[in-house]
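Q: Turn this into a model:
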Amino acid sequence: MKLKCALVAVLATAAAPALAAGDATKGEVVFNQCQTCHTVADADGKKLAGKGAKIGPNLYGVFGRQAGSLEGFKYGKDLVAAGAAGLVWDEAQFVEYVQNPAAFLKANLNKPNAVAKMAFKLKDAATAEDVYAYLAQFSPAPAAP
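A: Modelled structure (predicted):
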């Protein structure tokens, strides 16, 4: 019985999402700058954050998604190439990308002339972590095991 309880506890911990390093409350304030281009709307189209802008992709459920793969959005070719090469958005990738999208793609693709359509940059890693923590709230619930 003890072994069964210990196994359940280990599995529950392993299945739990990792906590974001940032502060979601601070990230919400910073996201006011991001909502000029981005929105967060669930699968039913309900707006959860942002003003409904469609210049950038919808950020609902972005984490765990292959880069450049949201159906119906026209991404830059280099971001699509990074996704095709295996780039999946997680905290580390997101934090690095939003600080300098062009530099991130150049390094990620090992392509000195890589271009990012997103020109906006967050000032530092702490600010990017805050935005990540805020956006991480807007993900569909994981499927039941």
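
Q: Only C-alpha atoms from now on, for both contacts and neighbour counts.
A: Fine.

Q: what's stretch 102-121 in contact with?
A: With contacts defined as CA atoms under 8 Å, 6 or more residues apart in numbering, stretch 102-121 is touched by 56, 75-76, 78-79, 81-82, 96-101.

Q: moving C-terminal of the top helix by length along the chain, what's the next helix or strand?
A: As assigned by DSSP state H, the longest helix anywhere in the chain is helix 2-15. Under the assignment DSSP states H and E, the closest C-terminal helix or strand after helix 2-15 is helix 24-34.

Q: who's in contact with the host helix or strand of L48?
A: Element membership of L48, judged by DSSP H and E, is strand 47-50. Counting by CA under 8 Å, 6+ apart, strand 47-50 makes contact with 31-32, 34-36, 38-42, 138, all of which sit outside it.

Q: Rebuild these as a markdown table, extending it with distance to L48 and neighbour count.
A: What follows is the contacts of strand 47-50, written out as a markdown table (distance: CA to CA, whole Å; neighbours: other CA atoms under 10 Å):
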| residue | distance to L48 | neighbour count |
| --- | --- | --- |
| F31 | 12 | 23 |
| N32 | 13 | 14 |
| C34 | 14 | 19 |
| Q35 | 11 | 18 |
| T36 | 15 | 15 |
| H38 | 11 | 22 |
| T39 | 8 | 23 |
| V40 | 5 | 24 |
| A41 | 5 | 19 |
| D42 | 7 | 17 |
| F138 | 8 | 18 |
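
Q: please give me the structure for this one as well, since I'd like to look at both together:
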Amino acid sequence: MRALAFFAAVSVTIFIAHPSRAQDAAAGEKVFTKCQVCHIANEDKNKIGPSLHGVIGRTAGTHPDFKYSDAMIAAGKSGVKWDEPTLTTYLHDPKAMVKGTKMTFPGLKNDADVANVIAYLKTFSK
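A: All right, here's what the predicted structure looks like:
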């Protein structure tokens, strides 16, 4: 009986602490406005920065027809793929993760903003 009560309490806590994916993506869309000067996610076209359409699972520095920095190309060749943990690190401080990146954005400092942007990007990934 205690175990059942424990699992019920944990389930409720997890449900409350982690909003649904749709809510995260909606919040992420708002945060993504900071990124839209250089990037687009809902279409596969490059702007000042590469398209982020389908970025989840992509090897760093490989989107077609975009001129990446040597540092980003090297990151991809070393095995960097854009998954949730990698994007989390990168979005917090791009220049710390890929020294020499052309991206001038200083990063998102709020963990929730980073998680929400990733949820938003997932809606445009395979």
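
Q: rewinding a little: buried residues in the very next helix or strand once past the strand holding L48 of structure 1, which are they?
A: Using DSSP H and E, the helix or strand that follows strand 47-50 of structure 1 in sequence is helix 77-84. Neighbour counts using 16 or more other CA atoms under 10 Å place 78-83 of helix 77-84 of structure 1 among the buried residues.

Q: residue range for helix 77-84 of structure 1 in structure 2?
A: Using TM-score structural alignment, helix 77-84 of structure 1 corresponds to residues 70-77 of structure 2.

Q: mean shift of that stretch relative to structure 1?
A: Overlaying structure 1 shows stretch 70-77 of structure 2 at a mean distance of 0.6 Å from the equivalent residues (mean CA distance after the TM-score superposition for structure 1).

Q: and that stretch, how far from the chain's centre?
A: Counting by CA atoms, centre = their mean, to the nearest Å, stretch 70-77 of structure 2 is centred 18 Å from the centre of its parent chain.

Q: Then stretch 105-121 of structure 2?
A: On the basis of CA atoms, centre = their mean, stretch 105-121 of structure 2 sits 6 Å off its chain's mean C-alpha point.

Q: Equivalent analysis for stretch 53-68 of structure 1, please.
A: The chain centroid and the centroid of stretch 53-68 of structure 1 are separated by 7 Å under CA atoms, centre = their mean.

Q: how about G61 of structure 1, what's its match in structure 2?
A: With TM-score structural alignment defining the correspondence, G61 of structure 1 maps onto G54 in structure 2.

Q: who's in contact with the closest residue to that match other than its chain neighbours?
A: In this structure, G54 of structure 2 finds its nearest non-sequential neighbour in S125, 3.9 Å apart by CA to CA, 6 or more residues apart in numbering. Taking CA under 8 Å, 6+ apart, we find S125 of structure 2 in contact with 53-56.

Q: Ends of stretch 27-42 of structure 2, what's the gap?
A: End-to-end distance of stretch 27-42 of structure 2 (CA to CA, to the nearest Å): 15 Å.

Q: Over to stretch 86-103 of structure 1?
A: The first and last residues of stretch 86-103 of structure 1 sit 18 Å apart, counting by CA to CA.

Q: Distance check, the closest residue to E28 of structure 1 other than its chain neighbours against P57 of structure 1.
A: Of all residues beyond its chain neighbours, the one nearest E28 of structure 1 is Y134 (5.7 Å), with distances taken as CA to CA, 6+ apart. Y134 of structure 1 sits at a distance of 16 Å from P57 of structure 1 (criterion: CA to CA).

Q: And A128 of structure 1, by the same measure?
A: Remark: distance between A128 of structure 1 and P57 of structure 1 (CA to CA) = 17 Å.

Q: wait, D124 of structure 1 sits on N100?
A: No. The pair D124 of structure 1 and N100 fails to qualify as a contact (CA atoms under 8 Å) at a distance of 9.6 Å.
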